[in-house]
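1. Fold the following and give me the result.
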Amino acid sequence: MTTTPRRVAVKVPATTANLGPGFDTLGLALSVYDELDVQVRDEPGAHVTVHGVGAGEVPTDESNLVVSSMAYTFEAMGRRMPGVNVTARNTIPHGRGLGSSGAAVVSGIMAAKGLLQGDVEIDADTLLRIATDLEGHPDNVAPALFGGLTIAWLTTSGPKQKRLIVHRGVAPLVFVPQFTMSTKLARSLQPASVPHEDAIFNVSRSALLIAALTQSPELMLAATEDKLHQNYRAAAMPETAKLVTLLRNAGYAAVVSGAGPSILVLADGPGQRLAAAELVATQADTPWQAMMLAVDFKGATVTPVDDDERLAPESR
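-> Take a look at the predicted model:
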């Protein structure tokens, strides 16, 4: 008789969306992670313990985004969610444009997937559909779920995604400021329509960006040009806009990470990445934390934990 796990471990990467011209479409998984330990308990309800980012700030009951995403997934699968104790170890910065809310949503979904193993199997399309239902759009949740570079789009039958392998020469660098940015505010600054020539401009750059990220990193500066969203949001985060301009004028492929205010630099090698970090360290007017990262190729994982707390092989 198959039994469902009573304890699972979850690991979900940070993400950066848009990548310049690929507004609401392109996303990249990065090597910064939030991790969960979720254990079924006999009592109903949920209790969350948070270590690291968000400790003392995020809810620790059923209203926690991880727990509510878990509950939504159980309901979507026609099952009642058990009581759980959740321990979160967070390293993804909140409110900085690195997909922290998407990671929380995906963490809850993956925890539910793990706890339902042996009872209900949740395939990749269903994972993406549930995550998009909860997050509102798939550009952050797709790379969080599947890793690598993802192209996400919506159809009448639901969200879809294609995962691509990033060229090994691409070296991501993220500059994280001390201040935050509301995604809701950032999106409210977008116009309802854009000029025809701007739309054409971004279509060409998005196509070029796929080539740059997968085959030709030397094209990255031209490929990350954008006219659809960054300029409209610049007034809300002037420090970010100023640093993006400084970096791009110096030849670095810098863009706003997601809704901001962090900045992503897609360097075409470790040497260029180090040079960009040195430029910011010596010329930026405000403090920025430089994070030299790798592309995460694995995406979210969930692992059953046995009674001896030994990890079983990872599953997706």
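2. all contacts plus neighbour counts: C-alpha atoms, from now on.
-> Fine.
3. Does the longest strand anywhere in the chain pack against any helices or strands, and if so which?
-> As assigned by DSSP state E, the longest strand anywhere in the chain is strand 26-41. When contacts are defined as 3 or more CA pairs under 8 Å, 6 or more residues apart in numbering; DSSP states H and E, strand 26-41 sits against strand 7-17, strand 83-90, helix 100-115, helix 141-146, strand 149-155.
4. Measure how it sits relative to strand 149-155, angle-wise.
-> Put simply, strand 26-41 runs at 80 degrees to strand 149-155, going by axes from the mean of the first three to the mean of the last three CA atoms, to 10 degrees.
5. And strand 26-41, what's buried?
-> Buried residues in strand 26-41, counted by 16 or more other CA atoms under 10 Å: 26-40.
6. Another sequence for comparison is provided below:
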Amino acid sequence: MGLTFVPDPVAVRTPATSANLGPGFDSLGLALTLYDDLTARVTGDGFRVTVVGQGAGELPEDAEHLVIRAMLATFDELGERPPGLHVECVNRIPQARGLGSSSAAIVGGVQLARALVVGGTELIDDAAALRIAARMEGHPDNVAPCLLGGFTVAWTEGSGARAVRLLPAEGVRPTVFVPSERGYTASARAALPSEVPHRDAAFNAGRAALLTHALTSDPSMLFPATEDRLHQAYRSAGMPGTASLVAALRSVGVAAVVSGAGPTVLALSEVPGDFHPGAEWRGEVLGVDADGAVVKGGMVEHAERGPVAAGRTS
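-> Below is the predicted model of the structure:
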């Protein structure tokens, strides 16, 4: 018996995310109050995408678009593809800046596919949605907060990606500094060594644990908790402006880190009002998104999440 597709369009809002957060390489992530809005409907034939905003005129407008690819991967998990799809994207998350634009597209596609199928939530729950998204992205640190909202700790085991969601403490209000230039995860990863000293790994393990405490209970500890020895220094030669801004912010006591693979810089503590990053940087104060990728219309509502799938801890 085949799937039943809903007749009406469905929409999803996907948040920007910042991953790593300093010491939490490939594991920690934060959802931010900057959003892409995606709408999709099943059509009779073919795959078409309309893009407004970030990436307009650059991104594919057919089945090669990342949202469509994520939708098709999800439909394949469900066992049947629709004859056609029309997707409309209103993009506000900057492309290739370290704010999770690809994760927002992937998670949005997974959520849209679930919503377009009657009973899609039961057939693919949040845990399975996370696994599909992480498999496409290659690692779970951005897709987890995008799907779940809040501050997430993500990891991969035999069955695939898993995550727990934690609620940040009151007063955590991130600031992002976004440059006009782009950066790419693949080139940033190529700068990383295949091995690191044991003392550096131990240093980061302690700081990542401290960061979890700082973000959820004691923001006064954010400055020491955001120190890193695993990835930022190795990437600095390829992003000298980013490295300089992180250093300048930290020199005045701001808990600043590279956002994801960069080049955006994320500040997790208050930035002094007289701090000027330079004309090439656009600063924006954001909140922490608490809800993740929310679908309006269709059949998807987040179920109560247990720790086996995607835990929600308060």
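7. of all the helices and strands packed on strand 26-41 of the first structure, which lies closest to residue 265 of the first structure?
-> strand 7-17 (10.8 Å; CA to CA).
8. right, and the pair among the buried residues of strand 26-41 of the first structure with maximum separation?
-> Pairwise over those, using CA to CA, the maximum falls at 26 and 40, 35.7 Å.
9. Would you map the helices across the stretch 51-200 of the first structure?
-> 65-76, 100-115, 124-135, 141-146, 183-188, 196-214 (DSSP state H, counting those that start in this stretch).
10. For those, give me CSV that also has distance to residue 57 of the first structure and mean neighbour count.
-> Output for the helices of the stretch 51-200 of the first structure, formatted as CSV (distance: least, CA to CA, whole Å; neighbours: other CA atoms under 10 Å):
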stretch, distance to residue 57 of the first structure, mean neighbour count
helix 65-76, 12, 22
helix 100-115, 14, 28
helix 124-135, 20, 20
helix 141-146, 23, 34
helix 183-188, 18, 14
helix 196-214, 36, 17
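11. Please name whichever of those helices is nearest to residue 303 of the first structure.
-> Of all the helices of the stretch 51-200 of the first structure, helix 100-115 sits nearest to residue 303 of the first structure, with 6.9 Å by CA to CA.
12. From the contact counts, what lies against the closest one?
-> Other helices and strands packing on helix 100-115 of the first structure, by 3+ CA pairs under 8 Å, 6+ apart, are strand 7-17, strand 26-41, helix 65-76, helix 124-135, helix 141-146, strand 301-304.
13. okay if I get these as JSON lines plus distance to residue 193 of the first structure?
-> Shown next, in JSON lines, are those (distance: least, CA to CA, whole Å):
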{"stretch": "strand 7-17", "distance to residue 193 of the first structure": "21"}
{"stretch": "strand 26-41", "distance to residue 193 of the first structure": "20"}
{"stretch": "helix 65-76", "distance to residue 193 of the first structure": "32"}
{"stretch": "helix 124-135", "distance to residue 193 of the first structure": "23"}
{"stretch": "helix 141-146", "distance to residue 193 of the first structure": "25"}
{"stretch": "strand 301-304", "distance to residue 193 of the first structure": "39"}
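14. looking at those, which is closest to residue 213 of the first structure?
-> Here strand 26-41 is closest among those (CA to CA), at 10.2 Å.
15. Relative to the second structure, what is the average displacement of that closest one?
-> Here the mean offset of strand 26-41 of the first structure against the second structure after fitting is 0.7 Å, by mean CA distance after the TM-score superposition for the first structure.
16. In the second structure, what range does that strand match?
-> Aligned using TM-score structural alignment, strand 26-41 of the first structure spans residues 28-43 in the second structure.
17. cool, stretch 51-67 of the first structure as well?
-> Under TM-score structural alignment, the match for stretch 51-67 of the first structure in the second structure covers residues 52-68.
18. Contacts for the matching stretch next, please.
-> Stretch 52-68 of the second structure has contacts (CA atoms under 8 Å, 6 or more residues apart in numbering) with 47-51, 69, 85, 87-95, 102, 105-106, 108-110.
19. Check which residues of that stretch are buried.
-> Buried residues in stretch 52-68 of the second structure, counted by 16+ other CA under 10 Å: 54-55, 60-63, 65-68.
20. Count the residues that sit near residue 243 of the first structure.
-> A count of nearby residues for residue 243 of the first structure, using other CA atoms under 10 Å, gives 22.
21. likewise residue 192 of the second structure?
-> Neighbour count of residue 192 of the second structure, defined by other CA under 10 Å: 15.
22. Identify the residue of the first structure aligned to it.
-> Looks like residue 192 of the second structure aligns to residue 190 there (TM-score structural alignment).
23. doesn't residue 232 make contact with its match?
-> Yes - using CA atoms under 8 Å as the test, residue 190 of the first structure is close enough to residue 232 to be in contact (6.2 Å).
24. residue closest to the middle of the second structure?
-> Nearest to the mean C-alpha position of the second structure, by CA atoms, centre = their mean, lies residue 142 at 3.1 Å.
25. so what corresponds to that residue in the first structure?
-> Aligned partner of residue 142 of the second structure by TM-score structural alignment: residue 140.
26. pretty sure its match contacts residue 99?
-> Yes - between residue 140 of the first structure and residue 99 there is a contact at 6.0 Å, judged by CA under 8 Å.
27. Mind listing the shared neighbours of these two?
-> Shared contacts of residue 140 of the first structure and residue 99 (CA under 8 Å, 6+ apart): 15-17.
28. mind putting those in a markdown table, distance to residue 260 of the first structure and neighbour count included?
-> Converted to a markdown table, these look like this (distance: CA to CA, whole Å; neighbours: other CA atoms under 10 Å):
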| residue | distance to residue 260 of the first structure | neighbour count |
| --- | --- | --- |
| 15 | 12 | 34 |
| 16 | 9 | 29 |
| 17 | 10 | 31 |
